[in-house]
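Student: Here you go, sequence then predicted model.
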Amino acid sequence: MAYRGRFAPSPSGPLHAGSLVAALASWLDARAHGGAWLVRIEDVDRPRNVPGADEEILRQLAACGLVPDRPPTWQSQREALYQAALDRLVREGKAYPCACSRRDIALALFAQGRERTRHGELVYPGTCRAGLHGQEARAWRLRVPEGVVPWTDRRVGVHLQNVAEEVGDFVLKRADGLFAYQLAVVVDDADQGITHVVRGEDLVDNTPRQILLQRALGVPTPQYLHAPLVLGPNGEKLSKQNGAAAVEVAQPAAALAAAARVLGITVDPRVAVPELLAQAVRAWGARYP
């Protein structure tokens, strides 16, 4: 298949230094491999959306010379696809309704002597796998198979995760009626023919869940590359939630050169943006042929 990559920002604020690194990495990989680069606004989590942030992100990308090869798409316009995928999984017995609240899950884990959480997320103990027993459905979960999920990242190598033990049956549609990130991203990548996913290293842990969901839906698994993160003063991932400043696009070459350095690429910030990007594409292609 012809290479097709994507950048999928959430419109919870403008691009900051960390999200520009992810955008640049995905754009460079597409260009180095002669492929198409798409932009998808991941606005399915409506409570986190900031009005106007989507248009500001597109403006910042354009100012940095990162222009998608197709018109951008918005997840909020694609919810019928997510519901169709969920309906199919339910029909095939691969997904089921869940009546558990977070408190219910915590109490069940406590009763089993399993208080540990993974990345702040309770490991689901499978309470509703056998039915709701008269309770009302709150969410919908994927029935996760036993066993280790192996996969190879193009940058950081082989990964193994037993999703059943470390995550449990994960949510596809939330109690508030919104579709979960895992379902939306897998459906979108398959529908848009994405062959290569280049994104931040903070999403490594999501990949095994997405691979399982791809298998359940019978869609291809893209190749993955997780790029280095920009860290804040506290050593945590730089994010909109911890006050990351918007990328200053009045000086796009400087912003791009800083992002390239995080990726281990040296470019000349004194040249025009097109030449800077051409330098970066050559360097990226040599590193990730």
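Tutor: Everything's here; your move.
Student: Please make it C-alpha for all contacts and neighbour counts, starting now.
Tutor: Fine.
Student: Which parts of this structure are helices?
Tutor: Secondary structure of the chain (DSSP state H): helices at 17-32, 53-63, 79-91, 102-111, 163-166, 181-191, 207-217, 252-262, 273-287.
Student: Let me have the ones you listed in a markdown table, adding mean neighbour count as columns.
Tutor: Output for those, formatted as a markdown table (neighbours: other Cα atoms under 10 Å):
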| stretch | mean neighbour count |
| --- | --- |
| helix 17-32 | 25 |
| helix 53-63 | 18 |
| helix 79-91 | 16 |
| helix 102-111 | 14 |
| helix 163-166 | 18 |
| helix 181-191 | 20 |
| helix 207-217 | 19 |
| helix 252-262 | 20 |
| helix 273-287 | 17 |
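Student: Below is structure B, check it against A:
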Amino acid sequence: MLKRYLLITFILIIIGIIIFIGYLEFTNKPFEEFSGTRAFEDVKYQVRLGPRTLDSEAHSRVVDWIVGELSTEGWQVETQEAEISGQAITNVIAKRGEGTPWIILGSHYDSRPTADRDPDPTNCDKPVPGANDGASSTAILLELARVIPRRIDGQIWLVFFDAEDTGKSTGTGWANGSEYFVSMLEGKPDQVIVLDMVGDKDLNIYMEGNSNRELNNEFWALANEIGYSQFIQIYKYDIIDDHIPFIKAGIPAIDVIDMDYPYWHTISDTVDKVSAQSLEIVGITVQKWLEQYSIIKNSTN
């Protein structure tokens, strides 16, 4: 009887050890580097859905897909819904970790309803495919969601903004989703990095003039240190984008955007204009910045 009891106890101990090891592997998966190839597949998927304009089927489907991808990777996911100017919008928020530092990485996922910069006037009322403008930055955030470890120091939020690209040439109506998000935000994050139009095959990312100077210098210096000459340490544009509501709220934020993109707001903003290499350059820079900021640790170091 005693031998049987000892055998059962031994088996239970072994089972407990196996479960504990499995838990550790689940919660702290080995460091994995960002894959531009995987991100590019996500760009292609979004574009296959069709233009992700407000109230469209493609818009609803891309929200469901983003939520599903984030949930699969173990993020705490919620949607934030609102009505702005008579239109329903949905921001998607994914959270991991707690405490400080608190970092927000953002991207808009909607695509522009009108190709008002298309050289052919007959195309100007058509929706933009949004391969670079919308899908590229969304794909980078989703790939970061896969490679950021489950156990981190501090907290990271990945925020997918709606209704960034519904604005008018007069400068009104832009960044509605991020504006609403910031208005509802409790507390102030330490740093915010917004990505937009970062998949161009001919990638040239200049500093944006409304962005936080200190964070700009830090991020571009890191990119150059890695060897990415595509990040050019010169201010060239002042842009209304999803970083502006954060700046207005006194939160350090930058806009990482390649405005030297001839297909911007045209029907030619298609998958063939995007490259996996460009996605990887930007994605790895963000990943390395998170390491440098000590919010994630590279277990291979």
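Tutor: Received the coordinates, thanks. Bear in mind that the values here come from a model prediction, so they are computed numbers and not experimental data.
Student: overall similarity of the pair, as a TM-score.
Tutor: After superposition, the two chains reach a TM-score of 0.32 (TM-score structural alignment, normalised by the length of the first structure), with 131 aligned residues with a Cα RMSD of 4.7 Å.
Student: Of all the helices of the first structure, which one comes closest to Ile41 of the first structure?
Tutor: Distance to Ile41 of the first structure, taken as Cα to Cα, is lowest for helix 53-63 among the helices of the first structure, at 6.8 Å.
Student: Tell me what angle that closest one forms with helix 17-32.
Tutor: Relative orientation of helix 53-63 of the first structure versus helix 17-32 (axes from the mean of the first three to the mean of the last three Cα atoms, to 10 degrees): 50 degrees.
Student: Helix 53-63 of the first structure to helix 273-287, inter-axis angle?
Tutor: Using the same axes, to 10 degrees, one finds that helix 53-63 of the first structure and helix 273-287 are set 90 degrees apart in direction.
Student: For Val198 of the first structure, which of the helices of the first structure is the nearest?
Tutor: helix 17-32 (4.9 Å).
Student: That closest one - contacts with which helices or strands?
Tutor: strand 4-7, strand 36-41, strand 196-200, strand 223-227, helix 252-262, helix 273-287 (3 or more Cα pairs under 8 Å, 6 or more residues apart in numbering; DSSP states H and E).
Student: could you say what helices and strands the fourth one packs with?
Tutor: If you count contacts as 3+ Cα pairs under 8 Å, 6+ apart, strand 223-227 of the first structure packs onto helix 17-32, strand 149-153, strand 196-200.
Student: okay if I get these as CSV plus distance to Val187 of the first structure?
Tutor: Shown next, in CSV, are those (distance: least, Cα to Cα, whole Å):
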stretch, distance to Val187 of the first structure
helix 17-32, 19
strand 149-153, 19
strand 196-200, 14
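Student: Quick one: closest of those to Arg287 of the first structure.
Tutor: Nearest of those to Arg287 of the first structure, taken as Cα to Cα: helix 17-32 at 10.1 Å.
Student: That closest one versus strand 223-227: what angle between them?
Tutor: Counting by the same axes, to 10 degrees, helix 17-32 of the first structure lies at 140 degrees to strand 223-227.
Student: got the angle between helix 17-32 of the first structure and strand 196-200?
Tutor: Using the same axes, to 10 degrees: helix 17-32 of the first structure against strand 196-200 is 160 degrees.
Student: tell me the angle helix 17-32 of the first structure makes with helix 252-262.
Tutor: 90 degrees.
Student: Just the buried positions in the strand ranked longest in the second structure, please.
Tutor: Looking across the second structure with DSSP state E, the single longest strand is strand 87-97. Buried residues in strand 87-97 of the second structure, defined by neighbour count with 16 or more other Cα atoms under 10 Å: 89-97.
Student: Between the two ends of stretch 179-191 of the second structure, how far is it?
Tutor: 17 Å (Cα to Cα, to the nearest Å).
Student: cool, and stretch 20-39 of the second structure?
Tutor: 32 Å.
Student: And stretch 216-225 of the first structure, by the same measure?
Tutor: For stretch 216-225 of the first structure, the first-to-last residue distance is 22 Å (Cα to Cα).
Student: if we can go back for a sec, which of the helices of the first structure sits closest to Gly157 of the first structure?
Tutor: Closest approach to Gly157 of the first structure among the helices of the first structure (Cα to Cα): helix 207-217, 13.1 Å.
Student: The helices of the first structure into TSV, with extra columns for distance to Thr152 of the first structure?
Tutor: Formatted as TSV, these follow (distance: least, Cα to Cα, whole Å):
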stretch	distance to Thr152 of the first structure
helix 17-32	17
helix 53-63	29
helix 79-91	26
helix 102-111	31
helix 163-166	16
helix 181-191	18
helix 207-217	10
helix 252-262	22
helix 273-287	17
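Student: what's the closest of the ones you listed to Val149 of the first structure?
Tutor: Closest to Val149 of the first structure of the helices of the first structure is helix 207-217 (Cα to Cα; 6.1 Å).
Student: elements contacting the closest one?
Tutor: Packed next to helix 207-217 of the first structure, using 3+ Cα pairs under 8 Å, 6+ apart, are helix 79-91, strand 149-153, helix 181-191.
Student: could you dump the ones you listed to TSV with distance to Gln210 of the first structure?
Tutor: As requested, these are arranged in TSV below (distance: least, Cα to Cα, whole Å):
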stretch	distance to Gln210 of the first structure
helix 79-91	14
strand 149-153	10
helix 181-191	6
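Student: Indicate which one of those is closest to Ala139 of the first structure.
Tutor: Here helix 79-91 is closest among these (Cα to Cα), at 11.4 Å.
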